[in-house]
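Trainee: Prediction below, plus the sequence it came from.
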Amino acid sequence: MTRTALTLLTCLWLAVPLHASEFTLTLDDGTDLPVSRYQGDGQRLLVWLPSNHGVLPGHHQQAEYLQAQGVEVWLPDPYAAYFLPNTPSSLDRIPEDLVGRLIDHAREETGKQVYVFGNDRAAPWVLTSLRAWQMEEPRREGLGGVILMSPYLHTGIPEDDRPPEFQPVTRATNLPVYLIQPVLSPQYPLLMPVVDQLGEGGSHVYVRTLPRLRDRFFFRPNTLDAEEAFKPELATELVTAMRMLDGLESRRVAVDIEGAARTATPTRQDRRLEPWRGNPEAPPLELPDLAGTLHDLAGYRGDVVLINFWASWCPPCVHEMPSMQRLEDALGDGPFRILAVNLGEDEDTVVEFLERIQVDFTILMDPDNSALRHWNVLAYPTSFVIDRAGEIRYALFGAIEWMEPEVIKVFEDLMAE
């Protein structure tokens, strides 16, 4: 063995957590799929499928927590198997039969009841793969159900006032589903529509919401205190999910569907102010500021108004706020105002945040998220530009640098009308 080969094998061995073993599963196309296996002494086995972020240390940490509770975990890395980058579009290049092969091999190898976990943008691929597995051999045994966390099941954020559309597989899924949804998430407002869509196909859906937590909290950097404290508790939630799913019949014939089960995975695009293509009439907006003074959008006729929906736990929101302040400073002598609507946080949280990120434009409080619903906000941050006649002229779904020349020109042109 050459020194280079020995060094490579040593590095690969060191990359495997001490509580895991490694094996490769040869797929139908001849690809070798690397799998980290955390053997458990119980009768449940969780196949944990990574999202578009790939396999990260947080996945291995959760596998160890589950292993300590007797659950065996198989953590495959399809991105490494197919030499793919950790991006949403890579999910469209991973064969859907991969999940079925993992389920079958896990059953043959261990005889344990198998459950499948998927989160974020991987959810449509996971559900489509499970449906394909159902169709191969209807009413086969061995799959206890699927656990989804913050499933990204819509086809993208509409750039007008239409409701979101969902991936066809959402309403063509009839397996038992346990849906875990952090509350501090852009997916939270879509929770009940997703449950309704899954119910159309015949799924029995359990729902568990997690207050004070964001998406991907178990592996993301810069976690909130509540997220760090909850990391060891997630395994208990997953064990509870598997126990709940045990009471449901999972041997089901796949639901018929016309056309493709899913469309291409939505990807993040360049963010920019775009002309509004929906109804120009602005929904009502009447909310108090931190001092309790009520602000009514109708009272701002004659001004160009930037309405920004934000939250302190949303990194892009935080990132763009200083440039919003610079924008107001630059345009403040003209008919221009910013109304920044906080999304459901309490006053103490907002005040503490503003002590760190100092801005002096108007902050409005929306404790029951009523404005979020009226304005159909599905992404954080979301911004609308209202002209001097009170109509919506531009919208933005995401964060930008507000002092870019083309952005400033939009406001200057509107103020001149």
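Mentor: Great, that's in hand.
Trainee: CA atoms for contacts and neighbours, from now on please.
Mentor: Fine.
Trainee: hey, which strand is longest across this protein?
Mentor: strand 205-214 (DSSP state E).
Trainee: Okay, buried residues for that strand please.
Mentor: Neighbour counts using 16 or more other CA atoms under 10 Å place 205, 209, 212-214 of strand 205-214 among the buried residues.
Trainee: what would the residues you listed look like in JSON lines with distance to Val341?
Mentor: Shown next, in JSON lines, are these (distance: CA to CA, whole Å):
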{"residue": "Val205", "distance to Val341": "32"}
{"residue": "Thr209", "distance to Val341": "23"}
{"residue": "Arg212", "distance to Val341": "19"}
{"residue": "Leu213", "distance to Val341": "20"}
{"residue": "Arg214", "distance to Val341": "19"}
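Trainee: Can you report how many residues neighbour Arg101?
Mentor: Counted with other CA atoms under 10 Å, the neighbours of Arg101 add up to 16.
Trainee: any idea how far Asp32 is from it?
Mentor: Arg101 sits 12 Å away from Asp32, taking CA to CA, to the nearest Å as the criterion.
Trainee: Ok, Leu327 next?
Mentor: Taking CA to CA, one finds Leu327 at 53 Å from Asp32.
Trainee: Looking at these two, which one has more neighbours?
Mentor: Using other CA under 10 Å as the criterion, Leu327 and Asp32 rank with Leu327 on top: 21 against 16.
Trainee: Off-centre distance for the helix or strand that contains that one?
Mentor: Leu327 belongs to helix 315-331 when assigned by DSSP states H and E. Averaging C-alpha positions (CA atoms, centre = their mean, to the nearest Å) puts helix 315-331 25 Å from its chain's average.
Trainee: what secondary structure does Val47 sit in?
Mentor: strand (DSSP: H, G, I helix; E, B strand; the rest coil).
Trainee: what residues are up against it?
Mentor: By CA atoms under 8 Å, 6 or more residues apart in numbering, the residues touching Val47 are 73-76, 102-103, 114-117.
Trainee: Let's see which of those residues end up in helices.
Mentor: Among those, the residues falling in helices (DSSP state H) are 102-103.
Trainee: of all the contacts of Val47, which comes closest to Ile94?
Mentor: Pro76 (12.2 Å; CA to CA).
Trainee: Report the contact partners of the spatially most central residue of the chain.
Mentor: Geometric centre of the chain, nearest residue: Asp120, 4.1 Å, by CA atoms, centre = their mean. Going by CA under 8 Å, 6+ apart, Asp120 touches 51-52, 149-152, 215-216.
Trainee: Pull up the gap between Gly142 and His319, please.
Mentor: From Gly142 to His319 the distance is 46 Å (CA to CA).
Trainee: Would you confirm that Leu191 contacts Ile180?
Mentor: No: look at Leu191 against Ile180 with CA atoms under 8 Å: they stay out of range, at 9.6 Å.
Trainee: ok, those two, which is more surrounded?
Mentor: Using other CA under 10 Å, the more surrounded residue of Leu191 and Ile180 is Ile180, with 21 against 18.
Trainee: Any buried residues in the host helix or strand of the more buried one, and which?
Mentor: Applying DSSP H and E as the criterion places Ile180 in strand 177-184. Buried positions in strand 177-184, judged by neighbour count with 16+ other CA under 10 Å: 177-184.
Trainee: got another, please set it beside the one above:
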Amino acid sequence: MRLFSVLVLSLWACSFTVRADMPDYRVFPAEGSRLLLWVASERGRAELEVEAAQRLAERGMAVWSLDPVNAYFLPQLPSGMDAVPAQDMADWLRAAQGSGKRVAVYAVSRAAVPVLRAAALLQPGERKRLCVLLMSPNLYTVAEPLAAPDYLDVGDLSGLRVRVLQPRRSAATPWLPGQLDHLAGHGALVDQVILENLREGYWMRETPTEFEIAEGRRLDAMLQRELNDWACI
């Protein structure tokens, strides 16, 4: 049985409670009508991300938090994230939609790749009911300084709503227009938000600025704001 099938079955069996014995997959239950699927980057799940998920759940938004590379015993590299089976991810998205809640996905960095490839496997009606927030998405096959990057094929995204959250001080910010064009070319309905005075992965940097420290502690507020402003879930 595929790993994601095990995860999904375990999720339903434990009635939406946190599985302390499954650190790569955690569920933060809430009674509200909204569900956020939080997919960690190839670097794994940071403690501030766990704290933010807990606070969102306390305010009524359930969170299913997945650390894909560790769940699949893959290297913590972009190539590791590329190896996450898209069909397993698609099964997970369908299970979320079957919960009866309104569903959005938040994917960080290279996690955008398996999430988008999974969305491409959904039926058009399923895809249109889904919103995807991408934080600093890495969709590049090759990215060299001063050169336009090449992008991965992520499949048919027709009808999928995608909002890109881009820290202003990231080295990839000049490539944002091309990345948005790439997503739109695959059929996605794209939007963007620039996060001022922040660098990529600001909540888990080794030497963050004071502003980044403060914003890292407000990850939950940022996500709730973006979802509300976007009228997504």
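Mentor: Perfect, I can see it now. All values reported here derive from a predicted model rather than from experimental measurement.
Trainee: sorry, back to before: can you tell me which of the contacts of Val47 of structure 1 carry over to structure 2?
Mentor: Contacts conserved in structure 2 for the contacts of Val47 of structure 1, using both residues aligned by TM-score structural alignment, their matches' CA atoms under 8 Å: 73-76, 114-117.
Trainee: What sits closest to Pro78 of structure 1 if chain neighbours are left out?
Mentor: Leu33 (6.3 Å; CA to CA, 6 or more residues apart in numbering).
Trainee: State the distance from the one you found to Pro95 of structure 1.
Mentor: In terms of CA to CA, Leu33 of structure 1 sits 11 Å off from Pro95 of structure 1.
Trainee: Name the residue in those two with the higher neighbour count.
Mentor: Set Leu33 of structure 1 next to Pro95 and count neighbours by other CA under 10 Å: Leu33 wins out with 19 against 15.
Trainee: just checking, the more buried one is part of a strand?
Mentor: Yes: assigned with three-state DSSP, Leu33 of structure 1 falls within a strand.
Trainee: which bit of structure 1 covers stretch 70-84 of structure 2?
Mentor: Residues 80-94 of structure 1 are where stretch 70-84 of structure 2 lands when matched by TM-score structural alignment.
Trainee: Buried residues in the matching stretch, which are they?
Mentor: Counting neighbours by 16+ other CA under 10 Å, stretch 80-94 of structure 1 gives 86-91 as buried.
Trainee: Over to stretch 161-174 of structure 1?
Mentor: 164, 166-174.
Trainee: Please enumerate the helices of structure 1.
Mentor: 3-15, 57-68, 78-81, 97-110, 123-136, 191-200, 225-246, 315-331, 347-356, 370-374, 405-416.
Trainee: In this structure Trp64 of structure 2 contacts Asp24, no?
Mentor: No: in this structure, Trp64 of structure 2 is not within contact of Asp24 by CA under 8 Å, at 10.7 Å.
Trainee: got any residues that touch both of those two?
Mentor: By CA under 8 Å, 6+ apart, no residue touches both Trp64 of structure 2 and Asp24.
Trainee: returning to that earlier point: TSV for the helices of structure 1, including distance to Ala395 of structure 1?
Mentor: Converted to TSV, the helices of structure 1 look like this (distance: least, CA to CA, whole Å):
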stretch	distance to Ala395 of structure 1
helix 3-15	45
helix 57-68	36
helix 78-81	35
helix 97-110	39
helix 123-136	27
helix 191-200	23
helix 225-246	32
helix 315-331	15
helix 347-356	24
helix 370-374	15
helix 405-416	12
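Trainee: Could you identify which of these is most buried?
Mentor: Burial of the helices of structure 1 is given as mean neighbour count (mean count of other CA atoms under 10 Å); helix 123-136 ranks first at a mean of 22.
Trainee: rewinding a little: ok, of the buried residues of strand 177-184 of structure 1, which one's closest to Trp13 of structure 1?
Mentor: Ile180 (33.5 Å).
Trainee: Alignment lookup: the closest one to structure 2.
Mentor: Looks like Ile180 of structure 1 aligns to Leu165 there (TM-score structural alignment).
Trainee: quick one on the thing from earlier: could you see which of the contacts of Asp120 of structure 1 carry over to structure 2?
Mentor: Shared with structure 2, among the contacts of Asp120 of structure 1: 51-52, 149-152 (both residues aligned by TM-score structural alignment, their matches' CA under 8 Å).
Trainee: dump the residue contacts of Met61 of structure 2.
Mentor: 29-36.
Trainee: With Glu215 of structure 2 as the reference, measure out to the spatially most distant residue from the centre of structure 2.
Mentor: Relative to the centre of structure 2, and counting by CA atoms, centre = their mean, the farthest-placed residue is Leu146 at 27.5 Å. When distance is defined by CA to CA, Leu146 of structure 2 is 29 Å away from Glu215 of structure 2.
Trainee: from memory Ala118 of structure 2 sits against Ala90, does it?
Mentor: Yes: shown here, Ala118 of structure 2 and Ala90 form a contact pair, counting by CA under 8 Å, at 4.4 Å.
Trainee: Identify the contacts common to these two.
Mentor: Counting by CA under 8 Å, 6+ apart, nothing touches both Ala118 of structure 2 and Ala90.
Trainee: hmm, back to that, angle of the helix holding Leu327 of structure 1 against helix 347-356?
Mentor: Angle, helix 315-331 of structure 1 to helix 347-356, by axes from the mean of the first three to the mean of the last three CA atoms, to 10 degrees: 60 degrees.
Trainee: What range does helix 315-331 of structure 1 cover in structure 2?
Mentor: So helix 315-331 of structure 1 is aligned with nothing, judged by TM-score structural alignment.
Trainee: Tell me the residue in structure 1 aligned with Met61 of structure 2.
Mentor: Going residue by residue (TM-score structural alignment), Met61 of structure 2 aligns to Val71.
Trainee: out of everything not next to it in sequence, what's closest to that match?
Mentor: Here the residue nearest Val71 of structure 1, using CA to CA, 6+ apart, is Gly40, at 4.9 Å.
Trainee: just to revisit the earlier point, out of the helices of structure 1, the one nearest Ile392 of structure 1 is which?
Mentor: Closest among the helices of structure 1, using CA to CA: helix 405-416, at 11.3 Å.
Trainee: one step back: next step: the kept ones among the contacts of Val47 of structure 1 restricted to strands.
Mentor: 73-76, 114-117.
Trainee: Check those residues against Leu339 of structure 1 and report the nearest one.
Mentor: Phe117 (40.0 Å).
Trainee: what's around the equivalent of that closest one over in structure 2, how many residues?
Mentor: Counting by TM-score structural alignment, Phe117 of structure 1 corresponds to Tyr106 in structure 2. Each residue near Tyr106 of structure 2 was counted by other CA under 10 Å, and the total is 23.
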